[in-house]
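Trainee: Just a sequence and a predicted model for now, questions to come.
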Amino acid sequence: MTAVLVAHSGRHGGTRQIAEVIAEELRETGLTVDLRDAADVATVDGYAAVVVGSALYYHRWRPDAVRLLEHHARDLAERPVWLFHSGPCGPGAALHQVSLPANVALLAARIDAERTATFGGRLDPATVRGLIPRLMASGHRAGDFRDWDRIKAWARDVGRRVRIGVPH
């Protein structure tokens, strides 16, 4: 069986939940999947493909996800890599494509990652800190804007491409 690593980084569990759904969909396609927090990834050896996801905060990826890409860039360049981020909230969030932060875009180019998927995020007013997040959470941006059908379809496409051996 082909092994895939799905690594995630976030603060409040929303990105982890997306990664869990992605991992489950990949398993449904017949792949062996390890789901890990990005901070806990010591190596990508043994994986035929890697998926890395991060929550977006102020248009920045979480430091653990960036470190994973930095520390393993040479090894990641030798296998197919898919990136996703979550975070846009509010009406239309599920359809809003957000470009990678500059530092992550450079890493993505260096490892020849596939085009990044943007998934809507979840904003719970009870978990936010700081004035600006509280203001955002008090308005129309609060809620769960993750499109589970879209996430599952993306994961199934990744699984299909891993199974057919996307050249790298």
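Mentor: All right, it came through fine.

Trainee: Please count neighbours and contacts with C-alpha atoms only from this point.
Mentor: Will do.

Trainee: what's the neighbour count on residue 126?
Mentor: The number of residues packed near residue 126 is 8, by other C-alpha atoms under 10 Å.

Trainee: so how far is the longest strand along the chain off the chain centroid?
Mentor: Scanning the chain for the longest strand, with DSSP state E as the assignment, gives strand 49-57. Distance of strand 49-57 from its chain centroid, counting by C-alpha atoms, centre = their mean, to the nearest Å, is 3 Å.

Trainee: For the residue nearest the centre of the chain, give its distance to residue 59.
Mentor: Per C-alpha atoms, centre = their mean, the C-alpha nearest to the average position across the chain is that of residue 53, at 1.9 Å. To residue 59, residue 53 is 14 Å away according to C-alpha to C-alpha, to the nearest Å.

Trainee: next one: residue 143
Mentor: 19 Å.

Trainee: Contacts made by the helix or strand hosting residue 155 with the rest, please.
Mentor: According to DSSP states H and E, residue 155 maps onto helix 148-164. By C-alpha atoms under 8 Å, 6 or more residues apart in numbering, the surrounding residues in contact with helix 148-164 are 2, 18, 21-23, 25-26, 29, 31, 48-49, 80, 82, 119.

Trainee: Included below, for side-by-side comparison, is a second structure:
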Amino acid sequence: MTANVLVAYGTTNGSTAEIAEAVAAVLRKEGCTAEALPAASVARVTDYDAVVVGGGLYAGRWHKDARRFLRRHRTALADRPLWLFSSGPLDPSASERDIPPVPGLRRAMTRLDARAHVTFGGCLQEGAKGRIAKMIIRNGKGGDFRDFGRIEEWAAGVAHELDRG
């Protein structure tokens, strides 16, 4: 049986959405049916066999749409395999070491019995929305720190876990 996987995401400037799209593309390549959708637009998760949820990190918190998604769908999420990812460090640290989930997300992982969490590097570039984002870019701290090879490897691992049951 082919797993039908939802990759839901919370993003402000689109970087996390691009990661979610890459995850969904790998899942499809590995034989799953997968779609990436903004977390705020998902009405229900019961149509899916498994769920991946990603959220951008902002000031030590997961994106509000991703947090709300976990709360809104907690009952259905507890009944299916769940993986989580964060995106955000604006430096190479996420490719150099494992960065644990922020405290609120760690609690949600326990409540929902999530299979795994990973933190990927973030991306903040010219034209980003938000006062703080603009200040970060003005101070020369922006850039693209996403490692798509690592993202694809992680997504393939999710697909292989689903294949094993």
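Mentor: Received it, and whenever you're ready, just let me know what you need. Predicted model only: the values in this text are computed from it and were never measured.

Trainee: Show the subsequent helix or strand relative to the longest strand of structure 1.
Mentor: Taking DSSP H and E, what comes next after strand 49-57 of structure 1 is strand 60-61.

Trainee: From the contact counts, what lies against the longest strand of structure 1?
Mentor: Taking 3 or more C-alpha pairs under 8 Å, 6 or more residues apart in numbering; DSSP states H and E as contact, the helices and strands that strand 49-57 of structure 1 lies on are strand 3-9, helix 14-28, helix 63-71, strand 81-86.

Trainee: tell me the angle of that strand relative to strand 81-86?
Mentor: 20 degrees (axes from the mean of the first three to the mean of the last three C-alpha atoms, to 10 degrees).

Trainee: Residue 114 of structure 2 contacts residue 80, correct?
Mentor: No. Between residue 114 of structure 2 and residue 80 there is no contact under C-alpha atoms under 8 Å: 9.1 Å.

Trainee: how near is the residue of structure 1 most remote from its centre to residue 146 of structure 1?
Mentor: Centroid-distance maximum for structure 1: residue 131 at 26.5 Å, with C-alpha atoms, centre = their mean. Look at residue 131 of structure 1 and residue 146 of structure 1: by C-alpha to C-alpha, they are 24 Å apart.

Trainee: Please apply the same query to residue 117 of structure 1.
Mentor: The value you get for residue 117 of structure 1 to residue 146 of structure 1, if C-alpha to C-alpha is used, is 12 Å.

Trainee: Between these two, which has more neighbouring residues?
Mentor: residue 146 (23 against 17).

Trainee: Now the more buried one: closest residue in space that isn't a chain neighbour?
Mentor: residue 120 (4.5 Å; C-alpha to C-alpha, 6 or more residues apart in numbering).

Trainee: Let me know whether that neighbour touches residue 142 as I believe.
Mentor: No. Assessed by C-alpha under 8 Å, residue 120 of structure 1 is found out of contact with residue 142, at 11.6 Å.

Trainee: what touches both of these two?
Mentor: With C-alpha under 8 Å, 6+ apart, residue 120 of structure 1 and residue 142 have common neighbours residue 89.

Trainee: Give me the more crowded residue out of the two.
Mentor: Between residue 120 of structure 1 and residue 142, counted using other C-alpha under 10 Å, the more crowded position is residue 120 (27 against 20).

Trainee: List the contacts of that one.
Mentor: Per C-alpha under 8 Å, 6+ apart, neighbours of residue 120 of structure 1: 86-89, 93-96, 144-147.
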